[in-house]
Structures are given as structure tokens and as C-alpha cells.
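K.L.:
Just to be clear, the model below is a prediction. Sequence and coordinates:
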Amino acid sequence: MSANKPFQTYQNNSVNTASSGELTLKLYNGCIKFIKQAIRDMEEEKFEAKNTNVQKAQNIIQELMVTLDPKMEISQQIMPLYDYIQYQLKEGNIKNDAAFLEEALQYVTEFRDTWKQVIKQTRQSQYAQGARV
């Protein structure tokens, strides 16, 4: 148990000190992890575990939906995609059909990859501005 304590402390610190952009990236990565695990669970006919992992992915998408700023135009474009991901997760879970989960995984992966680029460009921009000061 004590061997996990340093890792748990690291994880807590990484969340507590992360920027909002990094936290969003962590949410996407967690969602991807849970969807992939749900697909494996489905293949192994571990339906209770599959259900748990799909629900975890759905909770993450729900959190991402709640954090959207409805006043921003991009939020109006993202919300229907999040709704669609939720639908795919629900259908995959109910029908035990990995194709639905794989499609949801594809969308979440695209969101994550785009978000990584945004963080990278923001850091580069901030670094360039800091170098000029």
C-alpha cells in the first residue's frame, strides 16, 4: 500500500497544479481509456465491467458538456457532437455492440488530439511573448 503513496501524491499534485487546458486533456485521455477498456470487457464478455467503464466515459463527456460556455459559438458546435458521443456510448452499452463504442472512441480521440494542438500552440505563443518581454 505504501508503494502506491508516492504515485498517488504525484497524481494528486498533477491534477491540483494543472491548467484548465491540461485538465480537459486529462478528461479526454481518461474517457479514451475507459472506452478502450469497455471494448475489451465486451470482447471478454465481462458485461458488468463493460457497463461500469461505459458509465465512466459517459460521466466524463457529461462533465465536458457542463463546462462548455454557451455564450461561445464554438460551444454551440461542440455540444451536438458531445450529445452524439453520449448516444453512441449508450447504444453500444445497451446493444453490446463495440462498433458504437469504437465510433465514440474515434470522436473522443479527435477531440483529444485537437486539444493537444491547442495547448501546444498556446504554450508556444506564451513562450514567444515571454521571450519578447
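P.N.:
Yes, it's here.

K.L.:
Only C-alpha atoms from now on, for both contacts and neighbour counts.
P.N.:
Fine.

K.L.:
Tell me the secondary structure at Pro70.
P.N.:
Put simply, Pro70 is coil when judged by DSSP: H, G, I helix; E, B strand; the rest coil.

K.L.:
take the one below as the second:
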Amino acid sequence: MPVFTTQQKAYAQYKNNKVMSASAPELTLMLYDGAIKFLNVADYAIEKKDLEKANTNIIKTEKIIDYLRNTLDMKYPVAQDFENMYSYIARRLVEANIGKDREIVAEVNRHMHAIRDNWIEVMKANHVYVKDA
């Protein structure tokens, strides 16, 4: 069983509180940020030939995309646009993982940054407070 320092425990509690107190738009932003983080780790892992770590982080990104797809409310027309975008990203992630392809990881990362940046603008336009952005 791992032993955690007081600082590690405090940080874990902070992160938990941040998630538990976040609004739905903020949670979506956190998911986008998480996907970007995992893509960055996967890219570095591929560069260093750590294929297991690359696989793990690409799969983490796939799970985020799957979650985002599953939470779409298809009664809104824009949801189909998001479905198409997430579907494309999901396919590219599988291709990136199979080939451990840094170019595809970079492409998906660019898409995730664009989606995240647009989401922040939507949040601001709707007067949702954007922390750390």
C-alpha cells in the first residue's frame, strides 16, 4: 500500500473538492484539460519508446472522449456536430495507439486545444466564471 505525505493528501483533497464544487461547464473544461494532459504524456512516452505508458494515456483520452460522447443530449442539433467531432477523434486515437504515431497524437491534441479554447469562449459568453483559463 502506498504511503502518502501530508502534502500529497492535501493536494488530493483539493483536487477532489475542485471537482465536487465545479459546475457542469467547468467539469467539461476539466475533461478537455485532462485529455490534453494525457495526450502530452502519450506523446512524450512514444518519443521515449515507453509504449505501455503511451497506450495507457491514449486509452485515458479515449475514455474521456467516450464519456463526452455518452453525455451528449441529442435533442439539440449541435449535439450531432459534437458527436461527429468526437467520433473522428476516437477513430484517430485508435489509429495513434495502434501505430504509436506521434503525428496523429499531435493532430488530436490540436483538435482538443481548439475545442477547449472554444469551450472557454462559450463559458465566457454565457457568463460562466472560468478559473485558471
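P.N.:
Perfect, I can see it now. Note that the coordinates shown come from a computational prediction; the quantities given were computed from them, not determined experimentally.

K.L.:
So for structure 2, the centremost residue is which one?
P.N.:
Centroid-nearest residue in structure 2, with CA atoms, centre = their mean: Ala35, separated by 2.0 Å.

K.L.:
That residue contacts Thr61, correct?
P.N.:
Yes. Between Ala35 of structure 2 and Thr61 a contact is recorded at 4.9 Å, counting by CA atoms under 8 Å.

K.L.:
Find the nearest non-adjacent residue to the counterpart of the residue nearest to the centre of structure 2 in structure 1, please.
P.N.:
Aligned by TM-score structural alignment, Ala35 of structure 2 pairs with Cys31 of structure 1. Excluding the flanking residues, the one nearest Cys31 of structure 1 by CA to CA, 6 or more residues apart in numbering is Ala57, at 4.7 Å.

K.L.:
if I line the two up, what does the one you found land on in structure 2?
P.N.:
Using TM-score structural alignment, Ala57 of structure 1 sits opposite Thr61 in structure 2.

K.L.:
element containing the match of Ala35 of structure 2?
P.N.:
Using DSSP states H and E, Cys31 of structure 1 maps to helix 20-43.
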